[in-house]
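Participant: Need a 3D model of the following:
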Amino acid sequence: MKPSIEVAYACLSAIGNSLNLDDMLAEVIETFIAQTGAAGGMFLCTPPASVPLVLLGESFPVPQNLSTDIDGFTLHGAARGYILDVPVGIEHFLFLFSHADTAQTCGEMFVAFRTKLANAIDACRNEKRLRELSGAFEHQIHRNEANEKLMISQSRMAIMGEMIGMIAHQWRQPITIIGLVSSNSILNIQLGEMNEGQLLKDLELIDKQIQFLSQTIDDFRNFFRPNKLPQRISYGELCDEIYSILGKSFESQRIRLNFEGDRSIAFTTYKNELLQVFLNILNNARDAFVENNVPHPEITLELRTQSQKALFLVRDNAGGIPQEILTRIFEPYFSTKDEKHGTGLGLYMSAIIVEKHLGGTIRVSSSPDGSVFALSIPENSAQEVLLVD
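Facilitator: I've put the predicted structure just below:
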């Protein structure tokens, strides 16, 4: 038996569709059983427990001597056939087959997916750890409401949670491409149909996707690197960084993001703190678009200069903010969202950052059409903050 491209694609596509580990493993094992005819399958979690985390189909005993072949797989004889043992790190996927040749060829296919499986398992566990850390951090916030630095950290963590979703969205397509190209190449090699020219094209495509993944990580990592000193940045560079973080996510939600103003204008400021303010405002606008079901959502960021100050205007067409909310919008812990979707710290911390860290001002106005946030900072925030302190 040689697995067809359709079987390989179906098995590959089942990997990483959920960030819940049990659900993700169940989908992988269920798909593999359905596509290959295996009688049963299980995922054996980290030793020393060695307890099946997920078991589907027929039950079968765990082999006494599990495979140590980290690059391959092992077949174990069993009372009802053969057990395919594929190590992933120090854990194992086990499948029961009636025939040795079927188990052998399926093992050759399954090991080609090992890296993607390991990454998907790590992603599930990291997401769980992040939720646990986020929950613990929120508890600490409520115990220290008067601690301004702690509230700033929570605000940034909230953005980080949204950014993880953005990273996942931006990575999904290149990871799928890499998986398909590499799997097709492996199958072509197994079938003796691979030529050097096609292999070179496949490798170049994979390399291009890897460069995109690396650049995405750099963009997000740079945002969370604290600014110890102010730096000179142009409006164009600021716009590019905002788009690199939010652009793809907004495009997927059909939100149009416009930038107006002279891109060459430069100013000295704490870049990441300024970015955090814009991300808070833009993400709030995005939530308002969803809540108000706006058919053609659009946000415009405009830069104007006046008397050695940079004036940023953020306009949206999300339907405006009610007057009773407008007067409280910069208060701590005030939010119109439920606790699951909002801490009430985003705009409060934005005001703290602008006024105390950047030496500027932030105001908001609203009409039935939409809202306008006006953010003014000095062309040299370092000098202004020094005077304020």
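Participant: From now on I want contacts and neighbour counts done on CA atoms only, so please keep to that.
Facilitator: OK.
Participant: which helices and strands sit right next to whichever strand or helix holds Lys201?
Facilitator: Using DSSP states H and E, the secondary-structure element containing Lys201 is helix 196-224. In terms of contacts (3 or more Cα pairs under 8 Å, 6 or more residues apart in numbering; DSSP states H and E), helix 196-224 is packed against helix 148-190, helix 235-252, helix 271-292.
Participant: Mind putting these into a markdown table with distance to Ala78 and mean neighbour count?
Facilitator: Formatted as a markdown table, the helices and strands packed on helix 196-224 follow (distance: least, Cα to Cα, whole Å; neighbours: other Cα atoms under 10 Å):
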| stretch | distance to Ala78 | mean neighbour count |
| --- | --- | --- |
| helix 148-190 | 28 | 17 |
| helix 235-252 | 50 | 17 |
| helix 271-292 | 55 | 18 |
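Participant: Could you also give me the structure for this next sequence, so I can compare it with the first?
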Amino acid sequence: MKAGLLAASCLLSTTPAAHAADSVDHGAAPSGNVTVVARFAHAQPSGIARLPDGRVVLSFPTSAQAHPGPVLAVWHGDTKLTAFPDANAQKDLISPLGMTVDGHGRLWVIDEGSVAGQTTPQTPAIVLIDPVANRIVRRFALAAPVVRADSHINDLRVDLTHGTEGTVFISDSSQTVHPAIIVLDIASGQARRLLADDRSVSAAPGHVMEVDGKLFRYDPDHPAMPQGGINGIGLSRDSTRLFWSPFSSRRLYSAPTAVLADPDVKPADLAQAVHDEGEVGVVDGIFTATDGSFYMADEERHGITRRAPDGALTLVAHDPRLIAPDSIAPDGTSGLLMTVGQWARLPAFHNGRDMQERPYILVRITQKKLIKI
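Facilitator: Purely as a prediction, here's the structure:
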């Protein structure tokens, strides 16, 4: 009893030792592995892809705002761009967005088919470019009922293991509440609309997201932030599974590509084949690494999240300059390149006021810091 009283007395009488500043969230400071490698004063880069010969291609969509210069270009460092596949082909491209390189080294590009202020119906398409010949070799037009008047085709991945020439999987985020996965058979050019309005491709009811220090709730009737259904889309390294995440959600889903590519699959069987992979965050672009892991642009964490093949998550990078991180590609070494959007600052979300703070940036991420989440 006396020993206990003595210990208590010592604790009460001890003079506080000198201490550092009050503790803060260790994730609040920038991760230190983000470098701005290009700044664009007018045109906002969105899609990014690295060709087999090392060239890096950027897309500059026009659906939200017009801009000078090419809409698809090879980036040569800093702000130097050259039109891709050439200057003449720019007239055949309306609003390039998501991109991917297939197993044959060909570049596939989403063309939204609309420009800012357009009042006529959009004409979305998938554009195939041969980077060796530097020319557009095929354009797959997407029409009703595969796309709707309120469709927003966003990103795509190419599976060469199903179909005689392969299969393209396309995310339709929807401008309203009708998202879906579009499956295109390359040989025939025929496309199908799958999982339309399914929970796995749709916004999560009541979803709340932090944007620029403010909280917004998903509201399809009065959007105050970028929102919608399936956005980021990724293919497993062996092409056996397709992964995707609705933008107004924090969950990742997957399904076997063999089922998705089967033109005779019944809707009920397809829905049954979808697997909930768990929570990952608010995801935009998804990049598949050589080890089978996914690198995902993380909107709320202003960075990149890595999902290992076993499902383990780590935060690769975070930085306040990453305002709406968008698309990811390898930088040719062990790092990553990522485009950065400012989509939530567009006039459409601010009663016509343009809240963007130019220039737009392209960043390089080195993988020296991994934070488990």
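Participant: tm score of chain vs chain?
Facilitator: Superposed pair, TM-score by TM-score structural alignment, normalised by the length of structure 2: 0.24. Supporting alignment: 142 aligned residues with a Cα RMSD of 6.5 Å.
Participant: before we move on, the earlier item: would you list the helices and strands packed on helix 196-224 of structure 1 in CSV and tack on distance to His76 of structure 1?
Facilitator: Conversion of those to CSV gives the following (distance: least, Cα to Cα, whole Å):
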stretch, distance to His76 of structure 1
helix 148-190, 24
helix 235-252, 47
helix 271-292, 53
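Participant: how many neighbours does Ile126 of structure 2 have?
Facilitator: Ile126 of structure 2: 24 surrounding residues under other Cα atoms under 10 Å.
Participant: likewise Leu386 of structure 1?
Facilitator: Neighbour number of Leu386 of structure 1 under other Cα under 10 Å is 11.
Participant: cool, Ala268 of structure 2 as well?
Facilitator: 9.
Participant: my read is it is in a helix, agree?
Facilitator: Yes. Per DSSP: H, G, I helix; E, B strand; the rest coil, Ala268 of structure 2 lies within a helix segment.
Participant: ok, and for the longest helix belonging to structure 2, which residues are buried?
Facilitator: In structure 2, ranked by residue count with DSSP state H as the criterion, the top helix is helix 2-13. For helix 2-13 of structure 2, the neighbour count (16 or more other Cα atoms under 10 Å) marks no residue as buried.
Participant: which element is Arg39 of structure 2 on?
Facilitator: With DSSP H and E as criterion, Arg39 of structure 2 is part of strand 34-40.
Participant: Pull the residues that contact the very next helix or strand once past that strand.
Facilitator: With elements assigned by DSSP H and E, the helix or strand that comes after strand 34-40 of structure 2 is strand 48-50. For strand 48-50 of structure 2, contacts defined as Cα atoms under 8 Å, 6 or more residues apart in numbering pick out 56-59, 98-101, 327-331, 338-339.
Participant: So which of those residues are in strands?
Facilitator: 56-59, 98-101, 327-330, 338-339 (DSSP state E).
Participant: And for the residue nearest to Val277 of structure 1 when sequence neighbours are not counted, the neighbour number?
Facilitator: With Cα to Cα, 6 or more residues apart in numbering as the criterion, Val277 of structure 1 has its nearest non-adjacent residue at 4.9 Å, and that residue is Ser350. By other Cα under 10 Å, 25 other residues sit near Ser350 of structure 1.
Participant: now swap in Gln211 of structure 1 and tell me
Facilitator: 11.
Participant: do you know how far it is from Leu246 of structure 1?
Facilitator: 19 Å (Cα to Cα, to the nearest Å).
Participant: try Gln276 of structure 1
Facilitator: Gln276 of structure 1 is 12 Å from Leu246 of structure 1, by Cα to Cα.
Participant: what's the strand holding Arg39 of structure 2 packed up against?
Facilitator: strand 360-365.
Participant: immediately after the strand it packs on, which helix or strand?
Facilitator: Assigned by DSSP H and E, the successor of strand 360-365 of structure 2 is strand 371-372.
Participant: Check what contacts that following strand and list those residues.
Facilitator: 313-316.
Participant: wait, isn't His318 of structure 2 in contact with Arg306?
Facilitator: No. Between His318 of structure 2 and Arg306 there is no contact, the gap being 12.0 Å when judged by Cα atoms under 8 Å.
Participant: Touching both of these two, which residues are there?
Facilitator: Contacts common to His318 of structure 2 and Arg306, judged by Cα under 8 Å, 6+ apart, are absent.
Participant: any chance you could map the strands in the stretch 1-150 of structure 1?
Facilitator: For the stretch 1-150 of structure 1, the strands defined by DSSP state E, counting those that start in this stretch cover 40-44, 52-57, 74-78, 81-88, 91-97.
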